[in-house]
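>>> mind looking at a prediction? Sequence and model below.
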Amino acid sequence: MSEQHLTEAEYDAITDAAAQWCMRLHAADCTAAERQAFEQWRAAHPLHAFEYEAMQEIWDVADHLPRPPAPVRPQPASRTSWRTYGLAAAISAMALPLLAYGGWSLGWLPSSYERFQADGSVRQVTLADGSQVELNLGTELTYSNYKDQRRVTLNKGEAFFKVAHDSSHPFVVKAASGQVRVTGTQFNVWMYEDQVRVTLLEGSVLVNSDSRHPDGGFRLDPGMQARYRQGDYQPQISQTYAGDTSLAWRQGKLVLDNLALGEALPLINRYLSTPVMLADSATGAIRVGGIYDTTAVKSLVTTLPKVLPVYLTRNQDGNPVINSLPGTTPKS
């Protein structure tokens, strides 16, 4: 989680509120007014949304657990008070060790769960298994330790992994529709929308573009790269070249090596809250190069008309749109 200037009590209060909202929003009698109040609460502070998403993930995991028998004398339907929810949460907390042990033994629940994000700067974290992870700007991921595997879900962004070796406990990174499976190695995973790129530095990995078939995959050796996007039957495999700059972000740099704008925009948009669009394919063929600071990518967009034969407009959704000047021929 990103650095926050909150006391432990303030942080706990946010976590408790997120748990209460999660239970309330899943209740059958939750009203439209309550949902509106929740949206206001979630928008009031970045940690509110962050903690609620964590609670929602736990709720989704719990939804797959076996259900106990229905009570013999069902309670009459009535609106449950916040105090009742608080009591239910307390009871759940006391029952959690037993539930967790059973869930762990059957491979349903993790023994540990961690959530991390990096906002305005690169962040380095150590997972519970000792693996080291470096998070690029705007990256969010979770780590869960299951009985049969260590699992990372890359929700967005980019991360470099140095995985602690454990041949009996594979390390799996889920990204978009696919996954990367290793036992101990060093590799990088970049993701933007449904596009994923895996670059291997050391060891070996299995890259699968469709995690619904986890036993498949293509093996990478050091210096190789795999790319895939949603719906791909298999990833595209290639060899990286000596001057590959895909890991320049670890030094705070975005390197565009004479790329067509169509190829460069996913790399640029990864750092922007509002993505830049292309007016047409001809504009996308114009090439761009240079080395840029990852914390100042927004200014790169505004300077493009100064270095390329393009101009900027905005579409009806407010996105910047790059247009080629009339009569411009893309540079080869």
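Sure, I can see it.
>>> all contacts plus neighbour counts: C-alpha atoms, from now on.
Will do.
>>> quick one: N145 from K156, how far?
Applying Cα to Cα, to the nearest Å, one obtains 20 Å for the distance of N145 from K156.
>>> please identify which of these two sits among more neighbours.
Just comparing N145 and K156: by other Cα atoms under 10 Å the higher neighbour count belongs to N145, 22 against 19.
>>> helix, strand or coil for the residue lying closest to that one once chain neighbours are set aside?
Distances taken as Cα to Cα, 6 or more residues apart in numbering place P110 nearest to N145, at 4.9 Å, with adjacent residues excluded. Going by DSSP: H, G, I helix; E, B strand; the rest coil, the secondary structure assigned to P110 is coil.
>>> P110 touches K147, doesn't it?
Yes. With contact defined as Cα atoms under 8 Å, P110 and K147 form a contacting pair (7.2 Å).
>>> shared neighbours, these two?
Contact criterion Cα atoms under 8 Å, 6 or more residues apart in numbering; residues shared by P110 and K147: W104.
>>> who has more neighbours out of these two?
Neighbours were tallied for P110 and for K147 using other Cα under 10 Å; the higher tally belongs to P110 (21 against 16).
>>> now do the contacts for that one.
For P110, the residues meeting the contact criterion (Cα under 8 Å, 6+ apart) are A100, G103, W104, S144, N145, Y146, K147.
>>> use this one as the comparison:
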Amino acid sequence: MNHTSLSAAEHDAITDAAAQWCLRLQAEDCTAAERLAFEQWLTAHPLHLQEYQAMVDIWQTADHLPRTFPDNVVPLPQRRRGTWQRFATAAAIALVTLPAGAWIGWEQGWLPNSYQYLESSEHLSRVVLSDGSEVELNLNTELRFTNYKDERRVTLIKGEAFFKVSHDSQHPFVVHAANGWTRVTGTQFNVWKYDDQVKVTLVEGSVLVSSDGKASDSSYRLGPGMQASYRAGDYEPHLDQTYSQDNSLAWRNGKLILDNQSLAQALPMINRYLDKPLQLADTSTGSIRISGIYNTSEIKRLVSTLPKVLPVYLTQNKSGNMVLNRISPPPAKG
């Protein structure tokens, strides 16, 4: 993909990502895993390095930035948008180091006063966010939290998280996952994300869910005991009423419970715990049903045991992924 093939939104997203990396790498609690992720991001596209170097150049001029800004500095001119957006974004970052001017970015709503990157790999974790909300992270989960003047914003990069949101009716809490979002002011709910699939389970209170990232007029309200699921690009989420024995939150106790589900339904829940996703040979294999209670920390062992409990055998494709194949029943005797 060359630079000219990128849309304005894609270019802006790269600029914003470069700004976030510039900010995050300055933090004292920046982890080795984050630095590795930054290196991977940097080499993923030539424009990433270009935008990041531009951010660093502007960052290095921070000492020369004025400590107060005129009112007309925020609107961006129509021409040379990319250059001016880089400056505006980097200036917002630079304001973090300028106490006398930091409030400008906060008041305009483009500079957060708090940023947290959370990650769990082999263990469940529980963290209190800077706004007082609590979040539990399932295995292999990553998310970002930024606190803006007009909203508290979470981006669920991958995995699953349970939120107990500190109530603030004037400061909504919004979780972005795939192309959609979940908006609350104070409640308890769970968000699961695998690739472009998302499922929101409400435990207490109410939430608004949108699958296409549009304004609140395209959202749907959930009450306690309801679920919303969608894929990136869906026009609207699919709504369900959960039942008393629903197992969506079993992960909080380290369990994955499969209750007579087809392999096609079960694989997304299994694959989120695997380094390489398990695949199905065909739709016939996907129709085989599976039940059982499994420890989430031992899902990798589940793959090797499936041929012992189901009519399947394992092969490996050219990409190194394990593939489930159905064992055809013997032909009926005539």
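That came through, no problem. Computed from a predicted model, the values in this text were never measured in an experiment.
>>> quick one on the thing from earlier: make TSV out of the contacts of P110 of the first structure and add distance to I14 of the first structure and secondary structure.
Output for those, formatted as TSV (distance: Cα to Cα, whole Å; DSSP: H, G, I helix; E, B strand; the rest coil):
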residue	distance to I14 of the first structure	secondary structure
A100	23	helix
G103	27	helix
W104	27	helix
S144	22	strand
N145	25	strand
Y146	27	coil
K147	30	coil
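>>> tell me which of the residues you listed is nearest to T313 of the first structure?
Using Cα to Cα, the shortest approach to T313 of the first structure within the contacts of P110 of the first structure belongs to S144, at 43.7 Å.
>>> name the nearest residue to the closest one, sequence neighbours excluded.
Once flanking residues are discounted, S144 of the first structure sits nearest to Y113: 4.6 Å by Cα to Cα, 6+ apart.
>>> gap between that neighbour and R197 of the first structure?
With distances defined as Cα to Cα, the gap from Y113 of the first structure to R197 of the first structure amounts to 25 Å.
>>> who's more crowded, the two?
Counting neighbours by other Cα under 10 Å for Y113 of the first structure and for R197 shows that R197 has the greater number, 21 against 17.
>>> which SS state does that one fall under?
R197 of the first structure, by the three-state scheme (three-state DSSP), is strand.
>>> now swap in L256 of the first structure and tell me
In the three-state summary, L256 of the first structure is assigned as strand, counting by three-state DSSP.
>>> excluding chain neighbours, give the residue nearest to it in space.
Distance criterion Cα to Cα, 6+ apart; nearest residue to L256 of the first structure, sequence neighbours excluded, is G289 at 4.7 Å.
>>> in the second structure, what residue corresponds to the one you found?
Alignment of G289 of the first structure against the second structure is given by TM-score structural alignment, with S291 as its counterpart.
>>> and the contacts of the helix or strand containing A17 of the first structure?
With the criterion set as DSSP states H and E, the secondary-structure element containing A17 of the first structure is helix 8-25. With contact meaning Cα under 8 Å, 6+ apart, helix 8-25 of the first structure is reached by C30, R35, F38, L47, H48, E51, Y52, M55, Q56, W82, Y85, G86.
>>> nearest residue to the second one in space, please, no chain neighbours.
In this structure, R35 of the first structure finds its nearest non-sequential neighbour in L25, 7.0 Å apart by Cα to Cα, 6+ apart.
>>> could you confirm the residue nearest to L256 of the first structure falls within a helix?
No. When the secondary structure is assigned by three-state DSSP, G289 of the first structure falls in strand instead of a helix.
>>> that one touches L259, doesn't it?
Yes. Counting by Cα under 8 Å, G289 of the first structure sits close enough to L259 to count as a contact (6.4 Å).
>>> looking at the two, which one has more neighbours?
Here G289 of the first structure and L259 are compared on neighbour count by other Cα under 10 Å; more neighbours surround L259, at 17 against 14.
>>> return the residues in contact with the counterpart of the more buried one in the second structure.
In the second structure, the residue paired with L259 of the first structure is Q261, using TM-score structural alignment. The contact partners of Q261 of the second structure, taken as Cα under 8 Å, 6+ apart, are R289, I290, S291.
>>> I'd like to know how far the nearest residue to the first one once chain neighbours are set aside sits from G286 of the second structure.
Of all residues beyond its chain neighbours, the one nearest R289 of the second structure is S262 (4.1 Å), with distances taken as Cα to Cα, 6+ apart. In this view, S262 of the second structure and G286 of the second structure are 6 Å apart by Cα to Cα.
>>> mind checking which of the two has more residues around it?
Using other Cα under 10 Å as the criterion, S262 of the second structure and G286 rank with G286 on top: 20 against 16.
>>> correct me, but that one touches P268?
No. Because the distance of 11.7 Å does not satisfy Cα under 8 Å, G286 of the second structure is recorded as not touching P268.
>>> quick one: the match of G289 of the first structure and L258 touch, right?
Yes. Between S291 of the second structure and L258 there is a contact under Cα under 8 Å: 4.7 Å.
>>> who's in contact with the corresponding residue of the first structure for V135 of the second structure?
Structural correspondence for V135 of the second structure with respect to the first structure (TM-score structural alignment): V133. Under the criterion of Cα under 8 Å, 6+ apart, the neighbours of V133 of the first structure are Q124, V125, T126, L127, A159, F160, F161, K162.
>>> and P329 of the second structure, what pairs with it in the first structure?
By TM-score structural alignment, P329 of the second structure lines up with G327.
>>> trace P311 of the second structure over to the first structure, please.
Under the alignment by TM-score structural alignment, P311 of the second structure pairs with P309 in the first structure.
>>> skip the chain neighbours and tell me the closest residue to that match.
L325 (5.6 Å).
>>> that neighbour - how many residues pack around it?
Under the neighbour criterion other Cα under 10 Å, L325 of the first structure is assigned a count of 13.
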